[in-house]
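**Student:** Could you look at this predicted model? Sequence included:
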Amino acid sequence: MPLTLDTLNEASAADAVALLDGIYEHSPWVAEAALRQRPFRTLAQLKYALAQAVATAPQERQLALLRAHPELAGKAMVQRTLTPTSTGEQQTAGLTACTPEEFERLQTLNAQYNTRFGWPFILAVRGPRGTGLNRAQIIASFERRLRNPPAVEFAECLRQVHRIAELRLNERFGYTPARGNLVWDWLERLARHSDPGYAERGELTVTYLTEAHRACAAEIAEHMRANGFDEVAIDAVGNVVGRYHPAGGATSARYLLTGSHYDTVRHAGKYDGRLGIFVPMACVRELAAAGRRLPFGIELVAFAEEEGQRFKATFLGSGALVGDFRPEWLEQRDADGVSLRAAMLQAGLDPSAIPALRRDPRHYLGFVEVHIEQGPVLHTLNLPLGVVRSINGSVRFEGAFIGVAAHAGTTPMDQRHDAAVAAAELVLAVQARARADGDSVGTVGRLEVPNGSVNVIPGRCRFTLDLRAPTDPQRDALIADVLGSLADISARHGVEHTLEETMRAAAAPSDPAWQARWEAAVAALGLPVHRMPSGAGHDAMKLHQILPQAMLFVRGENGGISHNPLESTTSDDMELAVAAFEHLLNQLAGDPDVQT
């Protein structure tokens, strides 16, 4: 019989620890510490309390927890001394049926890993979907993580321990993240489409209006029709638009606008953008299945382009909705010389109809977007969800230091005009100034010494600057200080400099009322509310121009990496995102200000 929270909350301290026996391998102290937080309202709250018990423990205890785990396909498995739970997990991944070559490889990796780190390799072999990784995926993870620095790998192992515990808790409580599994499956299916040159290597790349891009649009439209949307269409810029009508079909009712993009960067992950399409879709699916209508409509837009991979223009999809599609963009050409206009016409789109896509804000309540975090913050905090308080404003520059190229052996150190030294000092100045703000970020992403030589003092060094902050005043103060440092560095090193601004984007602070709705949704799940800026740009920053907006972030795996095939999240975290979106819809439904 499945365990219930009521049973756990009402049990004696000793009995409660016994009820959670085996969730954390041979480590009852984790349950003992977490159970001091009783009563638990939700399973998510219990999972977080357990993770925090580990996070706040001394490092010696954390290390003991790691060492309590068995090796994968190790001696304990061979000798059949694993716990029944560990045996089942390794069987699910097929580790009990390794070929001799696979078994030998795993033994070698186990030995190398223990020598390097001093604890066993830990991986939740049932994976982010809970159905099991295959042996090739396990070996690839093993080989990749062997290259991690020890501190990074220690943190990753603890995260894997929490994922193992999460899956064990799900079984103990008889819980299945059904909607998260559904979203996962939709995303996996959509990732079958990829551009030529990448598809053959099993890599995901979907750029604007390619055959793979059009196949994605058709599949998303198919999902919308199958899951209860009343109207489905592909618009003049390639956005897939689904509308779920309000109660009674009231023509005066406003709509909640939501969505994200379905194009990708090259060699991408599966969740950037696309997660924000399928989480709302799962909610509409449930509404339609129950025959339930809300006092407002829902308009879900799968934006056709956000990444700027094929043409220089970006945010073509969301930009069209706010009237920010510039006719001159139609003459841009891709790497093959195909113009944007020609690509649109070939895809059956009508560029002349783009101006009509502009939305009238009077017909909408606001815009909300769900997105994978694309960073390590939630991963580090053991939190599945975060509430975005602002999308950072940013400015980019391209510049150069111009010194004097001279002989490296004959020029005294105090008589040099070294452009590369000036650039190196600028990197450190940018880092120090951005860190001083706490949530500003600054990056010198490119450094280049043209025609550099091992025995020549660099006479020129090109660089880029990327400066971002949650508000425009904070960003502008950062810029002013960095440019001041740039001038000072040039003067001290006796070099000149050039600087050209190449991009400027305003910050998009979340609307307070909409941010509060996301916060209430997260709190209702029993989770702490973590407010954070978004360092990346999103479609929400375009809709911000005409509508109140707010975003919800979902934790990523693998250190939160994004724009990378390792980008991942779990079906459990997706389930929580669906639940949060559902809660937001119910808040709106009960708000008299949105009634027709």
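**Tutor:** Okay, I see it.

**Student:** make it CA atoms for all contacts and neighbour counts henceforth
**Tutor:** Fine.

**Student:** measure stretch 179-199 end to end?
**Tutor:** Stretch 179-199 has an end-to-end distance of 28 Å (criterion: CA to CA, to the nearest Å).

**Student:** Comparison target, given below:
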Amino acid sequence: MSYSFEQAAEQAWQWLETVARFSEIQNPQRNGVTRQCATPEHRATLDALTTWMRDLGMSVRQDNGANLIGRYASSNPDARTLLLGSHQDTVPNGGKYDGIMGVMLPLVLVKYLRQNRIELPFHIDVVAFSDEEGSRFSSTLLGSKVLAGTFDSNMLYATDDAGVTLKQALEDFGCHPERIVEDRYAPEDVIAFIETHIEQGPQLELENLPVGVVSAITGIERHQLTIHGLAGHAGTVPMHVRQDSLVGAAGVIRLVDALCRETEELVGVVGKIENAPNGVNVIPQTTTLSIELRSPQDKVRRRAREQLLEQIDASLTASRLTFDHVLTYEQSAVQCSEWLSRELEGAVQDSGITLRVLFSGAGHDGLAMQSLCDIGMLFLRCEGGVSHHPSEAINPEDLTTAVEVLANVCRRLAKRHDSV
């Protein structure tokens, strides 16, 4: 009797439940999961993954960036490698599926292939990236940068809240940070990287679809805007002569919201605001706010930036306010590989699922991996689009679909290999 996709999905569910217990604070349903890089919880996760990988006949290694890599080897030792995986770490009080689900699904894919004696003309390396979220060291994409060969050694001196450097944490975890450069994959040895991840948004659920294919990973930019007005007594300064920085900020917030609503493939938010002197009876003099813009098309995002800054200048000048502006962060969008996306799209349709292509509004390890190889992503719907929260949830039946799609992708890539 063959091993089914349903059995594989049930195994993934059990493993996800097990790993959810590897958290700084217990009771994942109420308190969420907190699992950071190079911590006892990270070690417990890698120990469990190592056991499961070895039980599947995989060779296992931990690299010097604290990534865990399990290989399901082809009978051809000189074959190229398909990389599958995601990150093991979470945000503080995060959910049970963000990241780690993209490790478990490739593992049960391997179990499906092994149990059904399906041989492939390429190796499969399943990767549990050490740190994508950057919660402990603000070291976003640490693990994937190591594999891609773009890790900046200066990051080794970043510290956590306790003053421990990333270098020390990695050494304590059994790594040799000075040898990270040796852990880069050779581009000629890699076919592609595919990540399976919860959508972190509501689109698939709204359309009653279990999975979707990602076209691009969003570009992001962040700004700090400081608005200068004039403080005064709130009871004695007439309204028509006030220079209220907070009122100016309110206008900026409306401009950001309106522009993003009117522009396709653009989202944005004013997520942080600070006000001074912040007294109940004092006209605000200085208001500082953050502005974030995201789009899968860099030209859309940059054009929106120019338009927004022009609107802000006109609005604040009309209110006799001045401002300082700093672009604090910019990450270009990454387009998923066209050929690989076509194979993913075909794999979804092979499963009898209506195809939905959407872009990712969040960052992922593909942002780093695209420096190494072609990338693709498969999204799995999550309840209410909720992510980075203890109530993060998925439909167990969708795991079945995801395993089938991954198996279909492998079949398609094997055919592609044979035709070359």
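**Tutor:** Yep, that arrived. Just so you know, these numbers come straight off a predicted model, no measurement behind them.

**Student:** Which residue of structure 1 is paired with E207 of structure 2 in the alignment?
**Tutor:** Using TM-score structural alignment as the criterion, E207 of structure 2 maps onto L381 of structure 1.

**Student:** Run a quick neighbour tally on D437 of structure 1.
**Tutor:** Residues lying near D437 of structure 1 (other CA atoms under 10 Å) number 13.

**Student:** what number of residues lie near I375 of structure 2?
**Tutor:** I375 of structure 2, neighbours per other CA under 10 Å, totals 27.

**Student:** Now do the same contact list for it.
**Tutor:** Neighbouring residues of I375 of structure 2 by CA atoms under 8 Å, 6 or more residues apart in numbering: A192, F193, I194, C336, S337, L340, G366, M369.

**Student:** Residue in structure 1 paired with it?
**Tutor:** The pairwise alignment with structure 1 assigns I375 of structure 2 to Q549, based on TM-score structural alignment.

**Student:** Now do the SS call for the spatially closest residue to its match that is not a sequence neighbour.
**Tutor:** If the residues on either side of it in the chain are set aside, Q549 of structure 1 comes closest to F367, at 4.7 Å by CA to CA, 6 or more residues apart in numbering. Here F367 of structure 1 is recorded as strand under DSSP: H, G, I helix; E, B strand; the rest coil.

**Student:** Pretty sure F367 of structure 1 sits against Q545.
**Tutor:** No. Taking contacts as CA atoms under 8 Å, F367 of structure 1 lies outside contact range of Q545: 10.7 Å.

**Student:** Which one of these two is surrounded by more residues?
**Tutor:** Neighbour totals were compared for F367 of structure 1 and Q545, and F367 leads with 24 against 16 (other CA under 10 Å).

**Student:** Which residue of structure 2 sits opposite that one in the alignment?
**Tutor:** Aligned by TM-score structural alignment, F367 of structure 1 pairs with F193 of structure 2.

**Student:** how close does the residue positioned nearest the centre of structure 2 get to M377 of structure 2?
**Tutor:** Nearest to the mean C-alpha position of structure 2, by CA atoms, centre = their mean, lies H364 at 3.0 Å. With distances taken as CA to CA, H364 of structure 2 is found 9 Å from M377 of structure 2.

**Student:** before we move on, what about A186 of structure 2?
**Tutor:** 21 Å.

**Student:** which of these two has more neighbours?
**Tutor:** Comparing A186 of structure 2 with M377 by other CA under 10 Å, the one with more neighbours is M377, at 26 against 12.

**Student:** coming back round to it: wait, isn't the match of F367 of structure 1 in contact with L82?
**Tutor:** Yes. In this structure, F193 of structure 2 is within contact of L82 by CA under 8 Å, at 6.3 Å.

**Student:** so where does the counterpart of A491 of structure 1 in structure 2 fall, helix or strand?
**Tutor:** Counting by TM-score structural alignment, A491 of structure 1 lines up with T317 in structure 2. Taking DSSP states H and E as the definition, one finds T317 of structure 2 inside helix 298-318.

**Student:** ok so E398 of structure 1 is a strand residue?
**Tutor:** Yes. Residue state for E398 of structure 1 (three-state DSSP) corresponds to a strand.

**Student:** Now do the contacts for the counterpart of it in structure 2.
**Tutor:** Under the alignment (TM-score structural alignment), E398 of structure 1 maps onto Q224 of structure 2. Q224 of structure 2 is in contact with T288, L289, S290, I291, H325, V326, L327, T328, counting by CA under 8 Å, 6+ apart.

**Student:** mind running it again at 6 Å?
**Tutor:** For Q224 of structure 2, the contacting residues are L289, S290, H325, V326, by CA atoms under 6 Å, 6 or more residues apart in numbering.

**Student:** Pick out the most distant pair among those.
**Tutor:** Greatest spatial distance in these: L289 and V326, 10.9 Å, computed using CA to CA.

**Student:** the strands in the stretch 451-596 of structure 1, which residues?
**Tutor:** Remark: strands assigned in the stretch 451-596 of structure 1 by DSSP state E, counting those that start in this stretch are 456-457, 460-469, 496-505, 508-509, 531-534, 549-554.

**Student:** Nearest to F278 of structure 1 among those would be which one?
**Tutor:** F278 of structure 1 sits nearest to strand 549-554 of all the strands of the stretch 451-596 of structure 1, at 13.1 Å, using CA to CA.

**Student:** Just give me the mean distance for that closest one relative to structure 2.
**Tutor:** Once superposed with structure 2, the aligned residues differ from strand 549-554 of structure 1 by a mean of 0.7 Å; criterion: mean CA distance after the TM-score superposition for structure 1.

**Student:** And that strand, how far out from the chain middle?
**Tutor:** 11 Å (CA atoms, centre = their mean, to the nearest Å).

**Student:** Likewise for stretch 367-382 of structure 1?
**Tutor:** Computed by CA atoms, centre = their mean, the chain-centroid distance of stretch 367-382 of structure 1 equals 5 Å.
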